[in-house]
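1. the following block contains a protein sequence and its predicted model.
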Amino acid sequence: MAGNIPPNLIEPVATAQHFVPPSSRELRAQAVHRLQVGLFGLCAMLLIVGLANIIMDRARLVDAEDPIRDVVAVDAKPKRPVADPLADIGVIPSPEASPTPNATDGSLDSAGPAPLATQ
């Protein structure tokens, strides 16, 4: 089948083909198309920004102080402070300050810790 291609369908290019500049009608059509795409993009951006503004305004209204929320907060049980799970199992030190010995109990003197008693 591939060997039976008629010779008149495939014609070799004998001369150089020159660039044909677009006509004024084609240039005008391209300009109008670019203008349409640009205006559509601008309108889409304005629509998206407006929608985002509406969403943010609604979120701000929801987050506004509500007197009922204050009453519920007074009656609510106090929440347990967030604990560090690694400190709970002893992997890292606790973020809470550990009690330090008082300097007045005499366990530490100015020379350092008391020597161990040997027998």
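-> On my side now, so go ahead.
2. use CA for all of it now, contacts and neighbours both
-> Noted.
3. so Arg60 sits in a strand?
-> No - counting by DSSP: H, G, I helix; E, B strand; the rest coil, Arg60 is not part of a strand but helix.
4. what's the neighbour count on it?
-> Using other C-alpha atoms under 10 Å, Arg60 is surrounded by 11 other residues.
5. any idea how far Ala87 is from it?
-> 37 Å (C-alpha to C-alpha, to the nearest Å).
6. next: Arg25.
-> 77 Å.
7. more neighbours: which of those two?
-> Per other C-alpha under 10 Å, whichever of Arg25 and Ala87 has more neighbours is Ala87, with 13 against 9.
8. alongside the first one, take a look at this:
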Amino acid sequence: MRWSELIEAVRESGQYATAAEAERVTRTVLSALGGHVVGDERVDLAAQLPVEAARVIADQVPVTRRLTAPEFVESVALRLEGATPATARWDVSSVLTALAQAVDGELVDRLLDLLPPGYALLFGRAELAQAA
């Protein structure tokens, strides 16, 4: 997949008016995600994404505490000018759903195992609750 194809997938998923808007949102979400993805998952994700996306992810310093899904969305809202938690959730879901379609499903499973509970819906997947 080329960078332009990823941006177009995000533009369509999020119904953004322009590719520039989709690119701005994509870069912001990927930079927020980059600190949460470490180790082999980071390497494998970078290998399956366009070079531009891989750089955005790889350039991030790993976080000391992984954010819950709501905290992650809030962190993205703070990075996007004029965003609210609701619009940021839309933005995050648009990017992460496109990302999940761009990489293999096994890698998405590994990413979801790495992240705290609650991220599956952001990646466009149902999240099953474990039986007690």
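-> Nice, thanks for sending it over. Everything numeric here is computed off the predicted structure, so don't read it as measured data.
9. mind checking the TM-score on these two?
-> The TM-score (TM-score structural alignment, normalised by the length of the first structure) is 0.19; 28 aligned residues with a C-alpha RMSD of 2.9 Å.
10. and Arg110 of the second structure, how far from Ala88 of the second structure?
-> Using C-alpha to C-alpha, Arg110 of the second structure is found at 24 Å from Ala88 of the second structure.
11. ok, those two, which is more surrounded?
-> Using other C-alpha under 10 Å as the criterion, Arg110 of the second structure and Ala88 rank with Ala88 on top: 23 against 12.
12. skip the chain neighbours and tell me the closest residue to the more buried one.
-> Leaving aside its sequence neighbours, Ala88 of the second structure sits nearest to Ala77 (C-alpha to C-alpha, 6 or more residues apart in numbering; 5.0 Å).
13. go on, Arg110 of the second structure?
-> Once flanking residues are discounted, Arg110 of the second structure sits nearest to Glu41: 7.0 Å by C-alpha to C-alpha, 6+ apart.
14. contacting residues for the one you found?
-> 107, 110-111 (C-alpha atoms under 8 Å, 6 or more residues apart in numbering).
15. and Gly39 of the second structure, how far is that from Ala20 of the second structure?
-> From Gly39 of the second structure across to Ala20 of the second structure, the span is 31 Å (C-alpha to C-alpha).
16. looking at these two, which one has more neighbours?
-> Ala20 (13 against 8).
17. so where does the more buried one fall, helix or strand?
-> Using DSSP states H and E, Ala20 of the second structure sits in helix 19-34.
18. continuing past that helix, what's the next helix or strand?
-> Beyond helix 19-34 of the second structure in the direction of the C-terminus, DSSP H and E gives the next helix or strand as helix 39-48.
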